[in-house]
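Visitor: Provided below for reference: sequence and predicted model.
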Amino acid sequence: MSDEFGDRAFDEVLTRTARIAADWLGSLDRRPVGWAVTLDELRERLGGPLPDGPVDPLTVVEELVEAAEPGMVAIPSGRYFGFVIGGGLPAAVAADWLTTVWDQNPGLYACGPSASVAEEVAGEWLRDLFGLPAGSSYAFVPGCQTAHLTCLAAARHHVLRQAGWNVEEDGLCGAPPVRIVVGARRHATIDRTLRLLGFGTATLTVVPADEQGRMDVTALRTVLPGGPAIVCAQAGEVNTGAFDDLAAIADVTEAAGAWLHVDGAFGLWVLASPAVRHLAAGAQRADSWAFDAHKWLNVPYDSGVAFCAHPEPHRAAISVTADYLIQGGAGQPRDAIDWTPGFSRRARGFPVYAALRSLGRRGVADLVERCCAHARTFADGLAAVPGCEVIGEVVINQVLFRFGDDATTDRVLRHVVDSGEAWLSGTVAGGRRAIRLSVCNWRTGDDDVRRTLEAFRRAAAS
């Protein structure tokens, strides 16, 4: 067994894997963006009984690639526009590989000092890039869902502590009621997070939103009561990319003594760009922020970040101790277990560190602005396609459009996806079917935009 899985095997299999990976990336411009296999075919290709004994690692990798390749979606392609998913910057991908090889657990400084310090540095770089308050605490998590969980757990602790209740010790039974205020067009992960934290969705106070998905601030003023309250605002509605009026919402929440949380999964990245940061004006006045790095920063999946302007409730809600853990010590190292809802986890700070360092401040701004410019080009090009209606304004990187009735919209989308030229997804806007196009990849260039527009022209003509 030791010979089969020794250093020589590692060298051989990793060298071969690097070649396979480079070939995959090199094929992106030629290959269909979608998959080319059925569910049953994939189950047959990847299935079968578990082997009785060991299988050579190189054989496992070669056969895995052969079996799985037809079911791969070319998400790293410049013509993948689905679900607000970014690609992978070269430095971030390489750092992610090293993260796997190094196999550090940054939950405790003692388990991976370099991984812990890389998170410290990347966290401070992000805080500075977004202009968040000095001293804000942070957590590297799998994605925006877990970032919401982290932030809203801190919010729950804070507002109940102000009301004289210790939720970590006494739970929610008998606790003072907490008013949770959300917008009508919030992301589904907000509701899911609140369920996990013990706040039933039937208890939410839902504020109306306009046709672009922006929370009605006038209505917010009428529903926000005294007593413990948490308001969830949005920077970048998932269909339209629209932003709540965060400055006005901050005025209301500050006056009411409520906690303001911002869902900025992809939209918060506008704070890195002088050209579009005005869209999130007032965001820095919030109490917590959740966003993804695997979207606009183009870090490989999975990578989300939570920030909290109040470290004390953040730590109180999340931290944990045990006799066997080695926490703190000389120089007061940062133990991520105090801030992140996970004991053992991947060292996500390395790829984020690499992405930020490779781009620099100007590079992040350019990436955001370039994607926004491509979205505007898409909107102009689609508006010229016979039968196409671009819905609403293009705020940042999201384009929403439809063709005639629902059936026609779905047929045109299916035609484009089946052609392999691009991949994007359908949605519902105003009770009708629509198509959502998200420009979020560093690879997307003028030719990708041209090819995708041509695919829609052909689909509409057919």
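Guide: Yes, it's here. Numbering: from 1, shown residues only.

Visitor: from here on, contacts and neighbour counts on C-alpha atoms
Guide: Fine.

Visitor: other SSEs contacting the helix or strand harbouring residue 451?
Guide: Residue 451 is part of helix 446-461 when elements are defined by DSSP states H and E. Applying 3 or more C-alpha pairs under 8 Å, 6 or more residues apart in numbering; DSSP states H and E, one finds that helix 446-461 contacts helix 349-383, helix 406-419.

Visitor: Can you mark which positions in the longest one are buried?
Guide: In other words, helix 349-383. Neighbour-count burial for helix 349-383, counted by 16 or more other C-alpha atoms under 10 Å, picks out 349-357, 359, 363-379, 381-382.

Visitor: That one vs helix 446-461, what angle?
Guide: 50 degrees (axes from the mean of the first three to the mean of the last three C-alpha atoms, to 10 degrees).

Visitor: residues in contact with the following helix or strand past helix 349-383?
Guide: Downstream of helix 349-383, the next assigned helix or strand under DSSP H and E is strand 388-390. With contact meaning C-alpha atoms under 8 Å, 6 or more residues apart in numbering, strand 388-390 is reached by 379, 382-383, 399-404.

Visitor: want to compare, so here's the second one:
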Amino acid sequence: MVDWEGPLSEAYERATKYLGELPDRRVGPRATSEELHKALGGPLPTAPTEPRDVIAQLAEGVEDGLLPSGSGRFFGFVFGGATPAALAADWLTTTWDQNAGLYAASPAGAVAEDVAARWLVELFGLPGVTSVGFVTGAQMANFTGLAAARHDVLRRAGWDANLDGLIGAPPIRVLAGAERHDTIDRALRFLGLGTNCIVPIAVDGQGRIRVEALESALEDEGPQIVCAQVGNVNTGAIDPIREICDLAHQRGAWVHVDGAFGLWAAVSDELRSLVDGIDLADSWASDAHKWLNVPYDSGLVLCAHPEAHRAAMSIRAAYLIQDENGERDPLDYNPEFSRRARGIPVYAALRALGRSGIAEIVDRCHALAVRFADALRAEGVEVLNEVVLNQVLVRFGDDELTRRVVDAVQQEGTCWMSGTTWQGRAAMRISVSNWTTDEFDVDRSVQAILRCLRAQQ
């Protein structure tokens, strides 16, 4: 008989211990690369090892090399944490081990995704016909949304990219803000369009697209895609979506919205006005592993034109059982073939939190970001952005001092923030995205930042 209980109980004990210690844990890795290689490396084993021992040795080996990104005092890279229901559902998803590409291969996985998709569309206030794909993250969400856009704008120009590829196709112009996220450029490379197709659009001091600059750059004919942004990765700034959509659609352009974390503002009564007109776009990219606090990896792509979405992504093979009884096959909406049922943790998170619970996380993170900015500004620290969402961008005098303070904070371990460069100036970027973060975490982190600043001056 297979011993499941031994390794699984060891994993459970290690996991609950880690989670229990997370609030007081140093926020940063404690081991060097050399130490981790020594703990985990060695020659390939020639004989089997007891599974429970493997789990124990693995946990001990990685312990000091973990970056505790689930901590309430982790403010780097717009990482979320994991809510209890989402984490537990993720464990079950791994246990059930479903290949969730087809309904026939996992009826439960497909239906859970379908229900979660409908809830997400309602939550964001998008058109009821919107299709949803569950992907790895915003990179593949942007890729998929832009693939649908590429297909549709070429179709309207009389070109079938699926049959004829891109050689000889009408050129596509992609109009995107000068402060767009790099995943847009990378997606365009993946799609064979290349980054020279990008027409950079001037932005304001917060990174928002200037509508007048977009208007002058749009052409009256030819395939065009406009990439808007809901939540600049540095400032959190949100493009004027309604104006962009109205203008772009007048010129026949497709509007894709990169809303990796900012799209969740649509859930909040307080912040919803920031994304006014979001329902007018043609496709959207977001992450569940950010503000929904679902375990990695969990991205979302949504499309107001399901036929274009399916045309860009779907596949048919004689040996597959597809379209069974009209049920939704998830592989028609994402670039993967075999894939885990990542919609199940999303389903669990949505069911556990409900609309009000998600809104509370978004509103609290916004309020805590404002608290961060106010506390640091009161101590003479320069705050570079308008804190409209969960991002706080600060600077300590000059580039050199700013970078030293960022390094010192990361080494000190009370909290963890990342550095960045904003419009040519070094800055510390503070991202408040974790469902467990509270006022104590913010106040304790502010004091740590100020200690590091004084030590570097």
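Guide: Now that the structure is in, tell me what you want to look at. All figures in this text were calculated on a predicted structure; none of them were measured in a lab.

Visitor: thinking again about what came up before, structure 2: matching residues for the helix holding residue 451 of structure 1?
Guide: Structural correspondence for helix 446-461 of structure 1: residues 439-454 of structure 2, per TM-score structural alignment.

Visitor: List the buried residues in the matching stretch.
Guide: 439, 441-443, 445-446, 448-450, 452-453.

Visitor: Kindly report the same for stretch 118-126 of structure 2.
Guide: In terms of neighbour count (16+ other C-alpha under 10 Å), stretch 118-126 of structure 2 has its buried residues at 119-121, 123-124, 126.

Visitor: Output these as a markdown table; include the columns secondary structure and distance to residue 316 of structure 2.
Guide: Shown next, in a markdown table, are those (DSSP: H, G, I helix; E, B strand; the rest coil; distance: C-alpha to C-alpha, whole Å):
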| residue | secondary structure | distance to residue 316 of structure 2 |
| --- | --- | --- |
| 119 | helix | 28 |
| 120 | helix | 27 |
| 121 | helix | 27 |
| 123 | helix | 32 |
| 124 | helix | 31 |
| 126 | coil | 29 |
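
Visitor: which two in the residues you listed are spaced the farthest apart?
Guide: 119 and 126 (10.5 Å; C-alpha to C-alpha).

Visitor: residue nearest the centroid of structure 1?
Guide: residue 292 (3.2 Å; C-alpha atoms, centre = their mean).

Visitor: Map that one onto structure 2.
Guide: Per TM-score structural alignment, residue 292 of structure 1 is aligned with residue 287.

Visitor: and the gap between its match and residue 188 of structure 2?
Guide: Distance, residue 287 of structure 2 to residue 188 of structure 2, by C-alpha to C-alpha, to the nearest Å: 19 Å.

Visitor: for residue 1 of structure 2, same thing?
Guide: 51 Å.

Visitor: which of those two has more neighbours?
Guide: Counted by other C-alpha atoms under 10 Å, residue 1 of structure 2 and residue 188 do not tie: residue 188 has more neighbours, with 21 against 3.

Visitor: For the residue mapped onto the more buried one from structure 1, give me its contacts.
Guide: Counting by TM-score structural alignment, residue 188 of structure 2 corresponds to residue 194 in structure 1. When contacts are counted by C-alpha under 8 Å, 6+ apart, residue 194 of structure 1 touches 149, 152, 200-201.

Visitor: please redo it, this time with the cut-off set to 7 Å
Guide: residue 200 (C-alpha atoms under 7 Å, 6 or more residues apart in numbering).

Visitor: In terms of helix, strand or coil, where does residue 427 of structure 2 fall?
Guide: With DSSP: H, G, I helix; E, B strand; the rest coil as the basis, residue 427 of structure 2 sits in strand.

Visitor: quick one, what contacts it?
Guide: Residue 427 of structure 2 touches 393-395, 402, 419-421, counting by C-alpha under 7 Å, 6+ apart.

Visitor: Would you mind giving the residues you listed as CSV with distance to residue 38 of structure 2 added?
Guide: CSV is the format used below for those (distance: C-alpha to C-alpha, whole Å):
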residue, distance to residue 38 of structure 2
393, 38
394, 38
395, 38
402, 34
419, 30
420, 32
421, 35
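
Visitor: Alignment lookup: residue 230 of structure 2 to structure 1.
Guide: So, by TM-score structural alignment, residue 230 of structure 2 is matched to residue 235.

Visitor: again, but for residue 317 of structure 2
Guide: Match for residue 317 of structure 2 (TM-score structural alignment): residue 322.

Visitor: What distance do you get for its match to residue 338 of structure 1?
Guide: From residue 322 of structure 1 to residue 338 of structure 1 the distance is 12 Å (C-alpha to C-alpha).

Visitor: Same question for residue 108 of structure 1.
Guide: For residue 108 of structure 1 relative to residue 338 of structure 1 (C-alpha to C-alpha), the value is 9 Å.

Visitor: My guess is residue 310 of structure 2 contacts residue 333. True?
Guide: Yes - with contact defined as C-alpha atoms under 7 Å, residue 310 of structure 2 counts as touching residue 333 (5.8 Å).

Visitor: Many thanks, we can stop here.
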